[in-house]
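Enquirer: okay, structure incoming, though there's no sequence with it:
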């Protein structure tokens, strides 16, 4: 523990001396053409109260770099050109939210207007820090908030702000590409399809002297938004003013830290979970989630009869009948959960917890999803992230299946993928693919300082954690 306190002291000193980020320029990038109005589905509307999806990729500058100025200007120009072409495929991201209201009867509809918009914001910034400065601390340093646009805005706020903002931050030895995307427009699957397509177009243009031509893309987004039976858009909400469902609150004091689990460690967890449950169907992520559920609960030390809940945000594309394609652009998420008392969770093994999570996921089918959506249409509501969190619950979001490290932008494989400060609450856990691939997984865990300290001393949890490869930066 003394070692950790020493690290905390170093991090505090680092925060006090952290250089300020400097914005050099900003502009707006528009698609070649766009004249659409997009209606929001129940899944989209429910996200109006949450924050943007904010992820960034950290790249090393080329080792053989000779002309720093030429590299920077060339990179920025290619990013803008390829972004414009990418937005032609993902045109809702170039629009703005628009609301139509009536008072008698009360009606409140929100849609995406791609006609009257400046497009996506593109920001160029610099920071006098190295990749090691940013990635070395145990906890995610506060400077990460500066790598994204819209620091505290909610999705509903962006009637006048861009639905997509890209910030390119130049470090001493690297480049950070941060992407902020309105969560009422798209989910994580759509987010990474966009980024991978942008990278694909960037790479193709880099191999051609003509930067204006259209590049064939491998995964064309599908914009025909899915609505439940008998639901005719636009969907009317029972409000007169946004103040009826939007509340501002201060973010809680949290520690957020990344933990790495090698492919070997994940394989051992999965084998143990399946062996203890006498089955072969429990997945790697379910096994890891069971470890996290048990470890966080133990770190919180609730009473033995206290009910604990572990929730998983699941992609519903393959659960709808007929299924939606993975390229479906929009939100398509449902939160499923498993419950157990502290005593049940900790007295039984990891296999017991993993089986409960497996059942929760496999029980999430077309009928469950449709019943939820029909209930939502009868009584529409806007998701407040806090309703998924109590002192004894956790939520797993994102996915190690997302192709985060397939986005290269001419600088090779990213050194790391990280998130911004959006939607951070006590008990939120985000899963990422490990950089080395092969089934490795990274977790971003957000907890109160006291609970995080206890987790870092949890033997079962830390025995499964693998150290990050410091040689990468």
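Expert: The structure has been received and is ready for your questions. It should be emphasised that the depicted structure is a prediction, and the values quoted were computed from it without experimental measurement.

Enquirer: contacts and neighbour counts: CA atoms only from here.
Expert: OK.

Enquirer: all helices of this protein, in order?
Expert: Remark: helices assigned in the chain by DSSP state H are 2-16, 42-45, 68-89, 131-135, 188-206, 263-276, 284-300, 342-347, 350-362, 366-378, 449-456, 459-464.

Enquirer: now tell me what touches stretch 186-205 from outside.
Expert: Here stretch 186-205 makes contact (C-alpha atoms under 8 Å, 6 or more residues apart in numbering) with 44, 53, 78-79, 82-83, 85-86, 90, 181, 211, 215, 217-219, 221, 326-333, 398, 402-404, 406-410.

Enquirer: so which of those sit within strands?
Expert: Using DSSP state E to define strands, the subset of the contacts of stretch 186-205 located there is 53, 181, 333, 398.

Enquirer: farthest-separated two in these?
Expert: Using C-alpha to C-alpha, these span at most 16.1 Å, a distance reached by 181 and 333.

Enquirer: looking at those two, which one has more neighbours?
Expert: Remark: of residue 181 and residue 333, residue 181 carries more neighbours, 26 against 18, as counted by other C-alpha atoms under 10 Å.

Enquirer: how near is the closest residue in space to the more buried one that isn't next to it in sequence to residue 444?
Expert: Closest residue to residue 181 apart from its sequence neighbours, by C-alpha to C-alpha, 6 or more residues apart in numbering: residue 164 at 4.7 Å. Distance, residue 164 to residue 444, using C-alpha to C-alpha, to the nearest Å: 23 Å.

Enquirer: quick one: the helices of the chain as CSV, columns for distance to residue 439 and mean neighbour count too.
Expert: Listed next are these as CSV, based on distance: least, C-alpha to C-alpha, whole Å; neighbours: other C-alpha atoms under 10 Å:
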stretch, distance to residue 439, mean neighbour count
helix 2-16, 29, 12
helix 42-45, 30, 24
helix 68-89, 29, 18
helix 131-135, 22, 17
helix 188-206, 18, 22
helix 263-276, 5, 19
helix 284-300, 8, 23
helix 342-347, 26, 17
helix 350-362, 18, 21
helix 366-378, 28, 14
helix 449-456, 23, 17
helix 459-464, 14, 14
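
Enquirer: so for residue 311, which of those sits nearest?
Expert: Residue 311 sits nearest to helix 350-362 of all those, at 8.6 Å, using C-alpha to C-alpha.

Enquirer: what packs against the closest one?
Expert: The contact analysis (3 or more C-alpha pairs under 8 Å, 6 or more residues apart in numbering; DSSP states H and E) places helix 350-362 against helix 263-276, helix 284-300, strand 333-341.

Enquirer: structure two is appended below for comparative analysis:
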């Protein structure tokens, strides 16, 4: 995408890991958790930070620290500097790092309004998109990660990170960001690459993911037959939406008092022992109900797909800092006419509760083989209106402090392509939930009105 006049690219290069790590070739196999996402669009996240200082301070002091700490963080996350390859002799793709590889880093300057883009008002989706970098991908190889640092003179800067979904889930990508921020904030005390706390050091042990049924090869064969036979192209799906008019990005918040009110409403109408009434379930039930009403969904049924971290669900559990994907899919289904009715919130909550119950009761790997075929089936049918979730308040994205304080705003930019609902902890630290949507202007206005009215009634 061409950058407008308000955006000037100042640098475009690569940052490599330092020292001996940069001279060591390494490879990492992809598990079925990874291969599932082979051609899905990358995940794009954006962090805004206030920096009310002249550009000279940014370029002479802060930017060098950001680059140096990035290099040091790649010492710990070496595969991120490499590429995904799918050689002709290999049954499935893998990650390979060779000396000379590095992460693409763009440094830009923008004269856009920092406080408008990082605030809570609606903004055009394309304005935000300019702040995240493209991910270099070809038929033969795909980068794992690219970064963009954009300065808004005298007000702030943003850090945009684009991650290949077959490389990392949300927990891994935010672990990398936390590690980078930690190293940057501690450079004044020590520039040692061994200074990461143990809980921030990624685990690359692939043996902890058991795959006796060969699900990774099943998924790989699926991709080989897409545009195949034997299609080893690493090009990603383009899910850019072209039929919705101008897209608007909005961020909304559920305060702790709102969440408690939703829970009490649910408890008064449901058997508390039978249904899963949690912050997650009531949040998404309410958002889904408002969305279906705002767009007046015409499909017969609504399907809500969401992910669950499997690190603690596997037997035995695997390390919390495991590097890669380790998320399972859950699906909730409801009749659209019931969601549009007076008890739409309860209908959505019942469906989500049932999905969570199945996730807890089933051996997660027993249904893994169906994940990719389910996504293909539901994506092709006209029966379902699909909704999905991205992010989690458990990632604590607002704790990413590069030594300048908490981010002013965190966005998942890629929801403008996927249509997902983004989720995070509230940026103001009040214990609430923050979620983001990208919709056309008419539906966004309708959603906002329905959302606020429901909370006040």
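Expert: That came through fine. The model shown is predicted, which means the values in this text are computed figures rather than measured ones.

Enquirer: may I have the TM-score of the superposed chains?
Expert: TM-score of the superposed chains, computed with TM-score structural alignment, normalised by the length of structure 2, equals 0.84; 431 aligned residues with a C-alpha RMSD of 3.1 Å.

Enquirer: residue 285 of structure 1 maps to what in structure 2?
Expert: Under the alignment by TM-score structural alignment, residue 285 of structure 1 pairs with residue 280 in structure 2.

Enquirer: what's the answer for residue 164 of structure 1, then?
Expert: So residue 164 of structure 1 corresponds to residue 145, using TM-score structural alignment.

Enquirer: pretty sure that match sits against residue 103.
Expert: Yes. Counting by C-alpha atoms under 8 Å, residue 103 is a contact partner of residue 145 of structure 2 at 6.3 Å.

Enquirer: what residues are shared contacts of these two?
Expert: Joint contacts of residue 145 of structure 2 and residue 103 (C-alpha under 8 Å, 6+ apart) are 80-81.

Enquirer: of the two, who's got more company?
Expert: Ranked by neighbour count (other C-alpha under 10 Å), residue 145 of structure 2 and residue 103 place residue 145 first, with 29 against 22.

Enquirer: quick one: residues in contact with stretch 308-323 of structure 1.
Expert: Contacts for stretch 308-323 of structure 1 (C-alpha under 8 Å, 6+ apart): 293, 297, 324-326, 328, 332-342, 361, 364-366, 369, 388, 392-398.

Enquirer: residue range for that stretch in structure 2?
Expert: Under TM-score structural alignment, the match for stretch 308-323 of structure 1 is residues 302-317.

Enquirer: please report how far the residue nearest to residue 181 of structure 1 lies from residue 144 of structure 1.
Expert: Relative to residue 144 of structure 1, and taking C-alpha to C-alpha, residue 164 of structure 1 is found at 18 Å.

Enquirer: how about TSV for the helices and strands packed on helix 350-362 of structure 1, with distance to residue 423 of structure 1 added?
Expert: What follows is these, written out as TSV (distance: least, C-alpha to C-alpha, whole Å):
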stretch	distance to residue 423 of structure 1
helix 263-276	27
helix 284-300	19
strand 333-341	15
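
Enquirer: what's the closest of the ones you listed to residue 377 of structure 1?
Expert: Going by C-alpha to C-alpha, the one of those nearest residue 377 of structure 1 is strand 333-341, 15.0 Å.

Enquirer: and the helices and strands packed on helix 350-362 of structure 1: which comes nearest residue 185 of structure 1?
Expert: Of these, the one closest to residue 185 of structure 1 (C-alpha to C-alpha) turns out to be strand 333-341, at 12.4 Å.

Enquirer: now for the closest one, which elements pack on it?
Expert: strand 307-315, helix 350-362.

Enquirer: re earlier: can you say which of the helices and strands packed on helix 350-362 of structure 1 is nearest to residue 34 of structure 1?
Expert: Among these, strand 333-341 sits nearest to residue 34 of structure 1 (C-alpha to C-alpha), with 26.8 Å.

Enquirer: in the superposed pair, what's the mean gap between the closest one and structure 2?
Expert: Here the mean offset of strand 333-341 of structure 1 against structure 2 after fitting is 1.7 Å, by mean C-alpha distance after the TM-score superposition for structure 1.

Enquirer: distance from the chain centre to that strand, please.
Expert: A distance of 19 Å separates the centroid of the chain from that of strand 333-341 of structure 1, by C-alpha atoms, centre = their mean, to the nearest Å.

Enquirer: go on, stretch 330-340 of structure 2?
Expert: Worked out by C-alpha atoms, centre = their mean, stretch 330-340 of structure 2 lies 24 Å from the chain centre.

Enquirer: contacts for it?
Expert: By C-alpha under 8 Å, 6+ apart, stretch 330-340 of structure 2 touches 289, 292-293, 296-308, 344-345, 347-348, 351-352, 354-356, 359.

Enquirer: next one: residue 74 of structure 1 from residue 295 of structure 1, what distance?
Expert: In terms of C-alpha to C-alpha, residue 74 of structure 1 sits 47 Å off from residue 295 of structure 1.

Enquirer: neighbours around residue 182 of structure 1, how many?
Expert: Residue 182 of structure 1 - counted by other C-alpha under 10 Å - has 29 other residues nearby.

Enquirer: residue in structure 2 matching it?
Expert: Using TM-score structural alignment, residue 182 of structure 1 pairs with residue 164 in structure 2.

Enquirer: the residue nearest to its match when sequence neighbours are not counted: neighbour count?
Expert: Using C-alpha to C-alpha, 6+ apart and skipping residues adjacent in sequence, the residue nearest residue 164 of structure 2 is residue 42, 4.6 Å away. Residues lying near residue 42 of structure 2 (other C-alpha under 10 Å) number 25.

Enquirer: residue in structure 1 paired with residue 42 of structure 2?
Expert: In structure 1, residue 42 of structure 2 lands on residue 52 (TM-score structural alignment).

Enquirer: contact partners for residue 355 of structure 1?
Expert: Counted by C-alpha under 8 Å, 6+ apart, residue 355 of structure 1 has contacts 273, 277, 282.

Enquirer: export those to CSV and tack on distance to residue 100 of structure 1?
Expert: What follows is these, written out as CSV (distance: C-alpha to C-alpha, whole Å):
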residue, distance to residue 100 of structure 1
273, 51
277, 53
282, 47
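
Enquirer: in structure 2, which of those still touch?
Expert: Contacts conserved in structure 2 for the contacts of residue 355 of structure 1, counting by both residues aligned by TM-score structural alignment, their matches' C-alpha atoms under 8 Å: none.

Enquirer: which of these sits closest to residue 27 of structure 1?
Expert: For those, the nearest to residue 27 of structure 1 is residue 282 (47.8 Å; C-alpha to C-alpha).
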